Each structure stands twice: as C-alpha cells, then as structure tokens.
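what's the 3D shape of this:
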Amino acid sequence: MDEKLSKVDPKLLDLLVCPLSKSRLSLNRETNELISQKAQLAYPIRDGIPIMLISEARKIED
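As a prediction, the model looks like this:
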C-alpha cells in the first residue's frame, strides 16, 4: 500500500452513507475509495478525507 495514502477514521466510515442511494459504503484500500455497490459509485479519499460529492465520484463499470 502506498505510504502517502492517509487512513480514514473507522468510526467515520461507520457513519458515512452514499449521498445518492443512502446505502452503506465499503472501503477499497487498493484504490483508496469508498464504494457504494447500490449506486455503483466510488468516492475518492484525498489526504484521509472522503470526498462525498456525487460529481467527484467515479462510476463503477461492471
């Protein structure tokens, strides 16, 4: 794992939901993103801060 990637507080991860679907998120450590399976979106984490904007999310391709 890249040392430059910052860790996100696990308590924060428990509180966050997808702003589009309101579903729970899972952490993908390889891409440093929060994943919403229901909305098929990946939200980036920059400097340890989840960017929870739909406009910043990456669409997950099947």
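
rest of the way, CA atoms for contacts and neighbours
Fine.

which residues touch Ile45?
Asn32, Glu33, Leu34, Ile51 (CA atoms under 8 Å, 6 or more residues apart in numbering).

for the chain, what's the longest strand?
Longest strand of the chain, by residue count under DSSP state E: strand 41-46.

Flag every buried residue along stretch 19-29.
For stretch 19-29, the buried set under the neighbour-count rule, 16 or more other CA atoms under 10 Å, comprises Arg24, Leu25, Ser26, Leu27.

Please generate a structure for the following sequence too, so the two can be compared:
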Amino acid sequence: MDKKLLDILVCPVSKAPVEYSAETNELICRTSGLAYPVRDDIPVMLESEARTLTSDERLKDK
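Next up, the predicted model:
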C-alpha cells in the first residue's frame, strides 16, 4: 500500500485514520470497527463493502 495514499485516507464513517493490514489486505479503522477491502491495489472505501471487526481485531496492537 502506498504510504502517501495511506497518510491521506480516512474512514468514511468515523473520519479516523486507517491502517493497512497486509495479512488481510484491508484498511482497518479501529474507531468505527470496520475493515475496508483493497482490490487490485485500490481501496474500496464504501461502508457497504466493509466488514465488521471482531472484538479481538479491534483491540489488536492498541
């Protein structure tokens, strides 16, 4: 994931910063508890396409 792009992307729900998870190929927002998929190197920042984080994922690396 391009670092410059990651620096400007925010969660469309909470407006909080997101972090890239290479393990799941998703952009994670712990504030809203959503994970946005990255398809063909393009972040899909739509709430309808996001999945809800599990409790463990939400607390991970905090």
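
TM-score for these two?
Here the TM-score for the pair of chains, by TM-score structural alignment, normalised by the length of structure 1, is 0.86; 55 aligned residues with a CA RMSD of 0.6 Å.

Of the contacts of Ile45 of structure 1 - the most surrounded one?
Scoring the contacts of Ile45 of structure 1 on neighbours with other CA atoms under 10 Å, the highest-scoring entry is Leu34 at 25 neighbours.

Please identify which helix or strand holds it.
Leu34 of structure 1 belongs to strand 33-36 when assigned by DSSP states H and E.

superposed on structure 2, where does that strand end up, distance-wise?
The superposed strand 33-36 of structure 1 is, by mean CA distance after the TM-score superposition for structure 1, a mean 0.2 Å from where its aligned residues fall in structure 2.

Which residue numbers in structure 2 does that strand align to?
Per TM-score structural alignment, the counterpart of strand 33-36 of structure 1 in structure 2 is residues 26-29.

quick one: the strands in structure 1?
So, for structure 1 - with DSSP E - the strands run 26-28, 33-36, 41-46, 49-50, 58-59.

Residue in structure 2 paired with Lys20 of structure 1?
Not Lys; residue 20 of structure 1 is Leu. Per TM-score structural alignment, Leu20 of structure 1 is aligned with Val13.

Tell me who's in contact with that match.
Ser32, Glu47.

do you know how far it is from Asp2 of structure 2?
Val13 of structure 2 sits at a distance of 22 Å from Asp2 of structure 2 (criterion: CA to CA, to the nearest Å).

cool, Val18 of structure 2 as well?
Distance of Val18 of structure 2 to Asp2 of structure 2, computed by CA to CA: 13 Å.

Please consider this matter closed, and thank you.
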